[in-house]
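[1] Sharing a sequence plus its predicted fold:
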Amino acid sequence: MEQLYFTEEHKMLRDMVREFAQNEVKPLAQELDEKGEFPHESVKKMSELGLMGIPWEEKYGGTGMDTLALVIAIEELGKVCPSTGATMMAHTSLGTAPIAMFGTEEQKEKYLPALASGEKIGAFGLTEPNAGSDAGNTQTRAVLKDDEYIVNGEKAFCTNAGEASVIIFTAVMEENGEEKGISAFVIDADTEGMSLNPPEKKMGWCGSDTRSIFFKDMHIPKSAVLGNPSKGFKQ
C-alpha cells in the first residue's frame, strides 16, 4: 500500500518527523498536557525544520510539498503528542490554507511568508455558542459603514487563538441593512476591538491552546475580506 501513495520524498519526510517527534516532542508531551502549556519549544523547532509551511509554495516560504506530506507530519507528531499535532494542523489547514487558497496576491504576500515559516501562528474562528455543528447559523456580524466593516460577535473553541498573530473568521456580511451571506475575513490578532477569553479547561489535548474570541465594534478595512464576498461559508 505504501508503494501506491508514498514517494521517496514522503518517506524521507516521515522518517525525519518521526525521529524529531520521538526525540524532541515525546519527552515534553506529558508535562505539557499536565500543565496545560503551549508547546512553544517544539513549535520553534518545527519551524526550523520547515514543518509549519509544508504544502505552501516555495515563493511564499513553504516547502512546496503536497497534502499527503502534511498528513504524514501531523500523524507522526500526533502519535506522541496530540496537542502538538493539533497545533500544527490548525495552523496550517485552518489558519493558513484559506489565505493560500482564496487570498488576493496582496494578502498572500502580507501573511503567507510569516505563517509558512512559523514566525507567526494562524487560527480560524468558525464555531459560535449558537453555531457549532450548524455553522450556517453564524451570529457574528460585519456591517459595512463607509469604507470599513464594523464587527460584533463571538467565536468559541478556536484552536491557537491565544498564540496566533493572524486570525481568520467568518461573519454575516451586512450592507445597507441587507444581509449578503457569510463571508470570511483575515485580520492581525492585535486589531483593536478583538479580545480573548482565558484558555478552555479540557479533558485532553491540554497543550493545544483553545479559546473564545470576542469582537466588540471592531473596525476592519474592506481589504480584510478573504476570497469571494458572501461565499465564505462555502470556501
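    Yep, that arrived. Residues are numbered from 1 along each chain as shown.
[2] going forward, measure contacts between C-alpha atoms and count neighbours the same way
    OK.
[3] wait, what's in contact with the most centrally placed residue in the chain?
    When Cα atoms, centre = their mean is applied to the chain, the residue found nearest the centroid is residue 95 (2.1 Å). Each residue near residue 95 by Cα atoms under 8 Å, 6 or more residues apart in numbering is listed here: 121, 122, 123, 124, 166, 167, 168.
[4] got another, please set it beside the one above:
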Amino acid sequence: MPTDDARELIQLTRDVADKFLAPIVDEHEKSETYPEGLFATLGEAGLLSVPYPEEWGGGAQPYEVYLQVLEELAARWAAVAVAVSVHGLSCHPLFAYGTDEQKRTWLPNMLGGNTIGAYSLSEPQAGSDAAALACKAVAGAAGYVVTGEKAWITHGGIADFYTLFARTGEGSRGISCFLVDSDTPGLSFGKPEEKMGLHAVPTTSAHYDHAVIDAGRRIGEEGQGLQIAFSALDSGRLGIAAVAVGLAQAALDTAVTYAQERTAFGRRIIDHQGLGFLLADMAAAVDSARATYLDAARRRDAGLPYSRQASVAKLVATDAAMKVTTDAVQVLGGYGYTRDFPVERYMREAKITQIFEGTNQIQRLVISRSLAAN
C-alpha cells in the first residue's frame, strides 16, 4: 500500500502540474516553443529524482510511486512527462554503473534539475536494432574520439548532458556508454524534427565530428554499453507506459465531462447506451493499462525479473492510449476534430508512445522470446 509520503508526493505532483503545466500547455504546444525554466521548477519540487536514494539527492520512493508521478504529469502535458521520463532514463546508467566518484561529480545536479539529460542511443539506421550502431568512439591519448550520427534525441540541442552509446569494438559487445557535455567541441545538432505531436520539447539528430570525450566520462566497462542500454530501457518502457496512461486518463476525463453536458434527443449523450458503453470500454482500457504498469513496477521494486512485464505494460498501455484518445475524439464529434478541445492533441501525442522505447512490434518480440525461453 502507498505510504503517507507517497500519497503526499502524488498530491504535490497534481498541485505542481495544475499550477505550472496546465495553464501553459496549449500555448506552448500550439506555438511549438520550449517552456524555459519549467524543468528546474520540477527539479526543485523533487519530481526529477523520485526513485533515487536520498544520499544522491533522491526521493527514495519506489518505482511504483515514480510512475504515478509521471502519469499525473502526462495527464496535463505529455511532452513534459516524456522529457522527465527520458531524463530519468539518462540518469540511470550513471547511477547503476558509474563509479562513486562519477556519481558524486554529476548525479546530484542531474537529480536536482540543475542539469537536464537526454538519451542518445538511436541512429538513422539503427532504431530498434541497437546492436547495429555505427557511431564510433576510438580510444586515443586524449580520450575517445567520437565520429558519427545519432537520431531521435528528446531534448536534443537543449539538454545539458547526453548519455551516449557508441561503438568501441566489433559486434554486440563492442558498444560503450559515455556521459557527454552539451558544449563538447565537435558536437552539433540538426534542426528540430517537425513532429505530429509533443511540439514543445524538441527532438533532434546529433552529429559528432571528431569530438573528444575524456576517458573518465565512460560509464561502466568498455563493451558494456548494450547491457547498460537495455537495463535502462526496461525502466524507460515503464515510464512511457505511465505517460500513455496519463494521456488516456485525460482523454477519458474530457470525454466524460463533455458527454455529461451535451444533450441529444432530450437526454445527456452519456445516458444513451451506445455512447455510454463506449465510455465504459474506454474506462476499462485505462484501468487495465494502469494495472499492468503497476504490476511491473512492483516486481521491479521487489527485485524480481520484470523485463517481460515491462514490455507487456508498454504494449498494453500505449495501444490503450491510442484507442482511448481516438474514441474521445469520436465522443466529441465535430468538436473533437477541432483545436477548441484537447482530445485531438491527445490522439496525436498517443501515437508516438507506440513507437519509441522500442516499437510495439519489438515489445511483442520481447514477450514471445520470453515465453519461448521458459
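    Now that the structure is in, tell me what you want to look at. This is a predicted model, so every value here is computed, not measured.
[5] Map the residue nearest to the centre of the first structure across to the second structure for me.
    In the second structure, the residue paired with residue 95 of the first structure is residue 90, using TM-score structural alignment.
[6] What of residue 27 of the first structure?
    Per TM-score structural alignment, the equivalent position to residue 27 of the first structure in the second structure is residue 23.
[7] burial measure for the nearest residue to residue 261 of the second structure once chain neighbours are set aside, as a count.
    If the residues on either side of it in the chain are set aside, residue 261 of the second structure comes closest to residue 268, at 6.5 Å by Cα to Cα, 6 or more residues apart in numbering. Residue 268 of the second structure has 14 neighbouring residues, counting by other Cα atoms under 10 Å.
[8] do the same with residue 133 of the first structure
    9.
[9] Likewise for residue 73 of the first structure?
    24.
[10] In the second structure, what residue corresponds to it?
    Match for residue 73 of the first structure (TM-score structural alignment): residue 69.
[11] likewise residue 204 of the first structure?
    In the second structure, residue 204 of the first structure lands on residue 197 (TM-score structural alignment).
[12] Touching, that match and residue 203? I think so.
    No - using Cα atoms under 8 Å, residue 197 of the second structure makes no contact with residue 203, being 10.8 Å away.
[13] from the chain's centre, how far out does whatever helix or strand residue 212 of the first structure lives in sit?
    In this structure, residue 212 of the first structure sits in strand 210-221 according to DSSP states H and E. Put simply, strand 210-221 of the first structure sits 16 Å off its chain's centre (Cα atoms, centre = their mean, to the nearest Å).
[14] mean shift between it and the second structure?
    With mean Cα distance after the TM-score superposition for the first structure, strand 210-221 of the first structure departs from the second structure by a mean of 0.9 Å once superposed.
[15] who are the neighbours of that strand, in terms of helices and strands?
    Under the contact criterion of 3 or more Cα pairs under 8 Å, 6 or more residues apart in numbering; DSSP states H and E, strand 210-221 of the first structure touches strand 148-159, strand 194-196.
[16] what is the orientation angle of that strand with strand 148-159?
    Relative orientation of strand 210-221 of the first structure versus strand 148-159 (axes from the mean of the first three to the mean of the last three Cα atoms, to 10 degrees): 160 degrees.
[17] hmm, back to that, please name the nearest non-neighbouring residue to the match of residue 204 of the first structure.
    That would be residue 349: by Cα to Cα, 6+ apart, it lies 4.9 Å from residue 197 of the second structure.
[18] Kindly report the same for residue 193 of the first structure.
    residue 218 (4.3 Å).
[19] show me what contacts the one you found?
    So residue 218 of the first structure contacts 149, 150, 151, 152, 191, 192, 193, 194 (Cα under 8 Å, 6+ apart).
[20] Onto which residues of the second structure does stretch 216-229 of the first structure map?
    By TM-score structural alignment, stretch 216-229 of the first structure lines up with residues 209-222 in the second structure.
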